[in-house]
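> Structural data only, the sequence is not supplied:
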């Protein structure tokens, strides 16, 4: 009985540790300052700092899905690993270009935050930046 209880306590401690580390990493990597620290995104970061979006939207608010926590975690992990690979292994030093999957996430997040402004506007087949090209930074 003591052995089973000890194993249970060890597993519970391990699980809580993993959850704590994961949550800490998610919080840390959601900061806009983290995004610019390893990307060649200084220009986009500067334009964002000088936009109205700086008051209420950071990189993760626009570039990470918010439909569910698992999707958010997976996107952050896959995109993050892809960026690390591109910059360290491949040595790419040019700007990151938004991919189709990421463009959908960004567009969905524009609509999520600006839902009240979009009533009566047909968004079918269009992205927000088709009209609002430079917001909050150049695409």
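Alright, I've got the coordinates. Owing to the predicted nature of the structure, the values given are computational and were not obtained by experimental measurement. Numbers count the residues shown, from 1 in each chain.

> C-alpha from now on. contacts and neighbour counts both.
OK.

> Please list all residues in contact with residue 73.
Applying C-alpha atoms under 8 Å, 6 or more residues apart in numbering to residue 73 gives the contacts residue 26.

> Put this next to the previous one:
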């Protein structure tokens, strides 16, 4: 056989094996990033229950922000998504089986310490346009245009915005008649 024939056969076999393997892996990664999957772990269930009553699920716009939207890189960033998902999955399984009792507050602190403003700014892009909220605009300006040594994270101020123990968060847009997201499955 000629060298190019052998090379073509090897490339063809590689594609036939690699494509389904990659597709199944990607599908599994995305399916295990749903709120329902996250809630299947008893340690995380309180966070998912709190998320369901937050404005990231119940809001006037009808937008539902899932766990992976904040806690993982976007799936379009394939390598970063696979790495982060694999790392957190392995870490969580090891902690579940080998560590002592789950410390929810310690886990929350660790998650917030790892948060990057880019995670929030994937959706919240126009932070400086708040004509009726001068204080909020000035606070956001100190994050967007932070001076060296004075950097802030979104979660410094918005600490309990999503994973709160307060029940339905009563922000201005939900004060009158809270919007309840449709189609969410019960945990």
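All right, it came through fine. What you see is a predicted model, and the numbers here were worked out from it, not measured in a lab.

> The longest helix belonging to structure 2: how far from the chain's middle?
Using DSSP state H to assign secondary structure, the helix with the most residues in structure 2 is helix 3-31. Distance of helix 3-31 of structure 2 from the chain centroid (C-alpha atoms, centre = their mean, to the nearest Å) equals 29 Å.

> what does stretch 57-74 of structure 2 give?
Distance, stretch centre to chain centre, for stretch 57-74 of structure 2: 7 Å (C-alpha atoms, centre = their mean).

> Now do that stretch: distance from first to last residue.
In stretch 57-74 of structure 2, first residue to last residue: 18 Å (C-alpha to C-alpha, to the nearest Å).

> Which SSE is immediately downstream of the longest helix of structure 2?
Counting by DSSP states H and E, the next helix or strand C-terminal to helix 3-31 of structure 2 is helix 35-39.

> Tell me the residues of structure 1 aligned with that following helix.
Per TM-score structural alignment, the counterpart of helix 35-39 of structure 2 in structure 1 is residues 32-36.

> Report the buried residues of that stretch.
For stretch 32-36 of structure 1, a neighbour-count test (16 or more other C-alpha atoms under 10 Å) marks 32, 35, 36 as buried.

> Can you give the contact residues for it?
28, 29, 42, 45, 58, 59, 60.

> just stretch 79-99 of structure 1 next, same as before
39, 40, 41, 139.

> among those, which ones are buried?
In the contacts of stretch 79-99 of structure 1, burial by neighbour count holds for 39, 40, counting by 16+ other C-alpha under 10 Å.

> Just put the contacts of stretch 79-99 of structure 1 in JSON lines and tack on distance to residue 122 of structure 1.
Formatted as JSON lines, those follow (distance: C-alpha to C-alpha, whole Å):
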{"residue": "39", "distance to residue 122 of structure 1": "35"}
{"residue": "40", "distance to residue 122 of structure 1": "35"}
{"residue": "41", "distance to residue 122 of structure 1": "32"}
{"residue": "139", "distance to residue 122 of structure 1": "22"}
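
> May I see the contacts of stretch 79-99 of structure 1 organised as TSV, with distance to residue 94 of structure 1 and secondary structure added?
Converted to TSV, these look like this (distance: C-alpha to C-alpha, whole Å; DSSP: H, G, I helix; E, B strand; the rest coil):
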residue	distance to residue 94 of structure 1	secondary structure
39	9	coil
40	7	coil
41	9	coil
139	14	coil
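
> Looking at the contacts of stretch 79-99 of structure 1, spot the one nearest residue 21 of structure 1.
residue 39 (23.2 Å; C-alpha to C-alpha).

> show me the contacts for that closest one.
Residue 39 of structure 1 neighbours (C-alpha under 8 Å, 6+ apart): 83, 87, 95.

> tally of neighbours for the equivalent of residue 158 of structure 2 over in structure 1?
Alignment note (TM-score structural alignment): residue 158 of structure 2 maps to residue 132 of structure 1. For residue 132 of structure 1, the neighbour count with other C-alpha atoms under 10 Å is 11.
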